[in-house]
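[1] Mind looking at a prediction? Sequence and model below.
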Amino acid sequence: MTQSTATTQFKYVDYLWDQETADRIGEDQVAQFLYRSNILGADLRITNYGGGNTSCKTIEKDPLTNQEVEVMWVKGSGGDIGTLTRSGIAGLYTGRLRDLKKVYGGLADEDRMVGLFNHAIFDLDSKAPSIDTPLHGLLPFKHIDHLHPDAVIAVAAAQDSEQVTREIWGDTMGWVPWQRPGFDLGLQLEKELADKPGIRGIILGSHGLFTWGDTSYECYMNSLEVIEMASAYIEQKVKEQGSVFGGEKIKSLAPAERRAKAAKLMPLLRGLASSENRMVGHFTDSDTVLQYINSYDLERLAPMGTSCPDHFLRTKIQPLVLRLQTQQDVSDSAAVLDMLRPAFAEYREGYTQYYEAHKRANSPTMRDPNPVVIIYPGVGMFTFAKNKQTARVASEFYVNAINVMRGAEAITSYTSLPRQEAFDIEYWLLEEAKLQRQPKEKPLSRKIALVTGAGGGIGKAIADKLVAEGAVVVLSDIAEERLKEAHATYARDTAAYAVCDVTDSASIEQAFDQACLEFGGVDIVVHSAGLAISKPLEETTAKDWDILQNVLVKGQFELAQHAVRVMRGQGLGGDFIPIASKNGLVSGPNNVAYGTSKAAQQHMARLLAAELGKDDIRVNTVNPDGVIIGSKIWEGDWAEGRARAYGITVEELPAHYAKRNLLNKIIRPEDIADGVYALAGVLTKSTGNIINVDGGMAAAFVR
């Protein structure tokens, strides 16, 4: 298969077609459509995560009749074209799908039709067909893209959209007015094509774009060219206008000031946004965001809400705009919360009124009334959702909405969906069914953890366990290279890292600020950073003593101070878990500095538990022993010191430690991680306790 390279020069979209890749795919039209989908989804100006859908039609042999039939392959429900694979598509008999026109009963029949799509399934491994399936099936083209490009939605959401469509594309594009996606919209597309044969695509009012081609490449180029034309038209209008959003009303703070203020504010916002369900946050202060939130038109445009259904499904109907002054001091949590609570209460009341005014007899119960998008002029935009990915995607979608508003305002003026239409999309029974099909959340979902010493060994094992159980984790360690290697093992949106020296108060504060900026706050703090020095009393130096006290004891103390400040600001409780040692309970030779510091860690945890219970902050200790395999502290002098103390060689240490516990078990970093998980994820009514993970050491029994 050969294609000519693109002759069009694109300025506003990314041309990502690689002909060598396409040639390797060959004539497999489904694979070609998946390739096209992935590269379209890689450009967020074209469509955002989960937005839009793509398809192709092929001739296949019917397994029941052995006759050749046309089959449509289309993105399934809930998928994302940027990451689409064969397992995420549905394969349907095109003829059977079109036969559904014979039984369609009109707009009141839309929900029933979705169930009937299953009767047209060709591929038994198909993903559930989406509501947009007939929009592709009722059009005759081999390859079709339905996209949500910012520039095209700006045209679709502009006043006099149909006239603007003709001005940009002449008679080469069709246009249909806003209608909720479904079978009837597919009929409208079919009619528009019949009325205007030869058009290259169709604009969906307030919604998006349909384009097509005989090959995957032709379809791709058609999509890019249509989007490029809309983008160029808008930029010319912006240039003629001279300013966007009415110009700048508020000056942004300097980048470092913005991020510092956001880091201190995020836990407070997170706590308020989590009044019904705990949320995870995301922050952005991009130029696009700042241009909008600092503008004169923000006050007019923000309450209007978004236009494209995919946008407000993820961002809610409108954002909360904070009335805090740009220079507002946010270090006094109590004072700031006093200012924020009324704003959140007003937003929740407004959302409740929106629900009550537009609900149908069969509408699902009202969902969480808290804002998803929160705007702080001069500083940036915060988004909160059930996990980091959803919060980040909500932010990306609102950036798309900003771009749409910018373009529509430059063309004529921006128009949003009528509130009833928006409600009917947000509380559509089919959307509710999709939500109900989502997998059950993991035990630590919606929790944010900070783990010290997470560059390797026990700390990394703890971070791995917390992520596996649903938490997001900030890895901290003094060694950046180790942190980078550790961080690279996690999927996107599950972990971040912060270089942190636990003997330096400023470094600790920076780590917590990083956690707040990345995820919105902190729920679980595990102090796993450590070192071990084994020497007789006469060989133990003041330097040995100080470093153990500073890392293990003072570090724990200052971590607790910072953790409690964040947790109290959130008002969501939390867990503080030091990793101590059996040596804090058991006396042994050549161990005065290490054993004393571990005992101090243990008793500090009890003191903190007694003090912080009123805040629902639980403080519990995990005591490892004999974790040789995979543990960083056993590298070097410590292992030699312990071997000397027991009169054995370093090589004999693993067997020695395994044999001396009651269960005769080797203790690994993963076992310590299980202890941490038990305290944070299972024993949620336990505080002031010690869990020994040592295989059973009678001398270390706490009672």
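    Received it, and whenever you're ready, just let me know what you need. This one's a predicted model, so the numbers in the text were calculated from it and none came from an experiment.
[2] going forward, measure contacts and count neighbours with C-alpha atoms only.
    Noted.
[3] list the contacts for the residue most central in space within the chain?
    Central residue of the chain (C-alpha atoms, centre = their mean): Q389, 1.0 Å from the mean position. For Q389, the contacting residues are D493, by C-alpha atoms under 8 Å, 6 or more residues apart in numbering.
[4] repeat for P624
    Counting by C-alpha under 8 Å, 6+ apart, P624 has contacts I579, A580, S581, K582, I672, N692, V693, D694.
[5] Also T83?
    N38, G41.
[6] Check the gap between the residue nearest to I250 when sequence neighbours are not counted and V622 for me.
    Counting by C-alpha to C-alpha, 6 or more residues apart in numbering, the nearest residue to I250 once its immediate chain neighbours are dropped is N294, at 4.9 Å. Distance, N294 to V622, using C-alpha to C-alpha, to the nearest Å: 49 Å.
[7] repeat for L337
    Counting by C-alpha to C-alpha, the gap from L337 to V622 is 35 Å.
[8] more crowded one of these two?
    Using other C-alpha atoms under 10 Å, the more surrounded residue of L337 and V622 is V622, with 26 against 19.
[9] before we go on, here's another structure to hold up against the first:
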Amino acid sequence: MSEVAATPLPNLWDDAFAAGLDEAGQLLYRSNLLGADLRITNFGGGNTSAKIEMKDPLTRESVRVLWVKGSGGDIGSMKRDGFSTLYLDKLEGLKGLYRGLAHEDEMVAMFNHCTFDLNPRATSIDTPLHAFVPHRHVDHVHADAVIAIAASEDAERLTREVFGGKLGFLPWQRPGFDLGLKLGEMAMRHPDYVGVVLGGHGLFTWAETSKACYEMTLRVIQQAADWLAIHEQKPAFGGAMVQTAAPDRRRAIAARLMPLIRGKISADERKIGHFTDAPEVLEFVNSSALTTLAPLGTSCPDHFLRTKIRPLLLPYDPARDNLGEVIAGLDEVLAAYRRDYTAYYERCKRPDSPAMRDPNAVVYLVPGVGMFTFAKDKATARVAAEFYVNAINVMRGASGVSAYVGLAEQEAFNIEYWLLEEAKLQRMPKPKSLAGRIAYVTGGAGGIGGATAERLLGEGACLIIADIDESALNERVTAITKRHGRDAAIGVKLDVTDEAAVVASFEEAARAFGGVDIVVSNAGIASASPVEDTSLGLWQRNMDILATGYFLVSREAFRLMQRQNIGGAIIFVASKNGLAASAGASAYCAAKASEIHLARCLALEGAAHGIRVNTVNPDAVLRGSKIWEGEWRQQRAASNKVAEDQLEEVYRQRSMLKLSVFPEDVAEGVYFFASDLSAKSTGNILNVDAGNAQAFTR
């Protein structure tokens, strides 16, 4: 037993800021504060509410309105429109219509009849748990420390001991109208309670002001965390059974295994991966309790929905470093998990259950290495990892003071295949055309590269953006993640002529997202010089970047795509000058011609593996181009005997269509070859040059 308490949760409430908010504004403020700390609640988990006096828009009379987080929101990032608003008296009136547990789901539709002021926000299943508690402000959170107590074998006794009788306890029950009635009744019968622990689920707390409710939630969580820290048995999980692999080895194993797993589980839907070797993950996967606790699955419904019935354990042994054996046996390990999941579905299904969903694991635990998670997009994979870390924390706490109890199998199934959950999934928008795809773009900080990144991101891909200009690269990635979210892209500083750096960049792509599906070779330079004045250095620089660089990137793409075994698309951004000779630019033209022919050779080699290789040939893309910012613009202006600011007009008039070519035009061509629109196209060339007869390919 330790005498050391847990790390304190900071009280972030700012009285001066809160004073300028109305009651709904203070509810939102409280919600965002609570949701910002994963020790308090997980992403998308929990909900908050306030009962507020408002003017009825029809009668102009004062009525009590329940403001409660709507379905599918996240209290940490939600805005004011994330709350459902309902007439409290109408919600109370639903009690007379309730026909019992067998008719729980029909009550959800009744919430719509209680909507205040035509608020379109869908109502959460947890609404009754807030409505029927006789207190103005209510918080429901999934704090690890409290769930550790709630998921213990003797949870009710521990609740009394830890909280000194100030919190009630309700055994596990699926959230819904009946649980709301029980929670409200308990709060009514025990006016001295400041909250209730829900068995295996989480915490409800309440108070009469928003600030008091926030502080009560912090106080209860801190009390639980301190008690666990003092009473937990050490070492956690019975101590280590295996030693952690060295950091470089962990990263190398992740880069090797993740594309293999991704390829084998992406037959019906492309998956995106996430890797973490956080200390708490390593403590768990290395422990003697791993094989006992992991099969029990999670307890909290939110944890379970994100992480499935149980994780998959990969039989890696850091002492023997048996990675080859793991890879050789991967098909059978994955197949065994699918068989086990199918058996679970068959055991638990009901006549009206939805069809079985993807039977592959979400969470993959690797002793000595860490954890992989795979989902339909990067954010979902990352959040699944965060949820499983929450579950690890719960298992640590529960097994340290009692015995951990996971969610019973039938209850877990009832949550996973809940008809209301299925209806929510059916309402999800149709996936975008590149959903689940991972794109790697060189020269991504430039004009064409940036436009290409935006086009692919807009269709649902996530990106590895590579560029030699670190400052421009960081600026590009910052702008992209600001618009598309933190999971949209990573940046990799890359010199495409550096073989080791190219290899490392693809390993980074494998660790960050699980592999690569689309590669856009766009890194480039341009030079102009009469052949007699062309130095060997200038010639070699063109060949190094535009020929060798494209070869190195393509070679690593082929290696990674072949390991994934789910095909891929490689697109070269070449040039009109690769087809149409231009005097005074022999080095550039020859290197671009090399690119085009390399692409055709790769198309021959890639076809057997489902790897398509195509080329987009732009011409005179001046706007946003780093190539056109320096000597190349000066040289081309001099060659055409015009001022630099007249150069774009020269190229426009030179084209058959009398149009300028912009980065977005080239990006559209790249997207065509990257997407399934061109699924039957390889070895082809698409000119995006506004028309140039010299560059016709036939």
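    Received, thanks. As the structure is a computational prediction, the values presented were derived from the model and not from experiment.
[10] how close does the counterpart of I518 of structure 2 in structure 1 get to P443 of structure 1?
    Under the alignment by TM-score structural alignment, I518 of structure 2 pairs with I524 in structure 1. Distance of I524 of structure 1 to P443 of structure 1, computed by C-alpha to C-alpha: 13 Å.
[11] more crowded one of these two?
    I524 (25 against 16).
[12] and that one, what does it touch?
    K447, I448, A449, L450, G574, D575, F576, I577, A680.
[13] Over to Y427 of structure 1?
    Taking C-alpha under 8 Å, 6+ apart, one finds S363, P364 in contact with Y427 of structure 1.
[14] Give me the neighbour count for the equivalent of G458 of structure 2 over in structure 1.
    Counting by TM-score structural alignment, G458 of structure 2 corresponds to A468 in structure 1. If you count neighbours by other C-alpha under 10 Å, A468 of structure 1 ends up with 15.
[15] Likewise for K598 of structure 1?
    24.
[16] now it, nearest residue through space, not along the chain?
    Closest to K598 of structure 1 by C-alpha to C-alpha, 6+ apart is G584, at 4.6 Å.
[17] quick one: what's aligned to that neighbour in structure 2?
    That one, G584 of structure 1, aligns with G578 by TM-score structural alignment.
[18] about what we covered before: contacting residues around the residue mapped onto the residue nearest to I250 of structure 1 from structure 2?
    Correspondence of N294 of structure 1 to structure 2, assessed by TM-score structural alignment: N286. Contact analysis of N286 of structure 2 by C-alpha under 8 Å, 6+ apart lists A240, M241, V242, Q243, T244, P367, G368.
[19] rerun that using 6 Å as the cut-off
    Residues counted as contacts of N286 of structure 2 (C-alpha atoms under 6 Å, 6 or more residues apart in numbering) are A240, M241, V242, P367, G368.
[20] cool, L417 of structure 1 as well?
    So L417 of structure 1 contacts S307 (C-alpha under 6 Å, 6+ apart).
[21] did I read that right, the residue nearest to the centre of structure 1 in a strand?
    No. With DSSP: H, G, I helix; E, B strand; the rest coil as the criterion, Q389 of structure 1 is helix rather than part of a strand.
[22] Can you list the residue ranges for helices in the stretch 501-650 of structure 2?
    536-543, 549-564, 586-606, 631-640, 647-654 (DSSP state H, counting those that start in this stretch).
[23] Now the fourth one: buried residues?
    Of the residues in helix 631-640 of structure 2, those scored as buried under the neighbour-count criterion (16 or more other C-alpha atoms under 10 Å) are W632, R633, Q634, Q635, R636, A637.
[24] Closest one of the residues you listed to A335 of structure 2?
    Among the buried residues of helix 631-640 of structure 2, W632 lies closest to A335 of structure 2 (C-alpha to C-alpha), at 56.4 Å.
[25] which residue lines up with the closest one in structure 1?
    W632 of structure 2 maps onto W638 in structure 1, by TM-score structural alignment.
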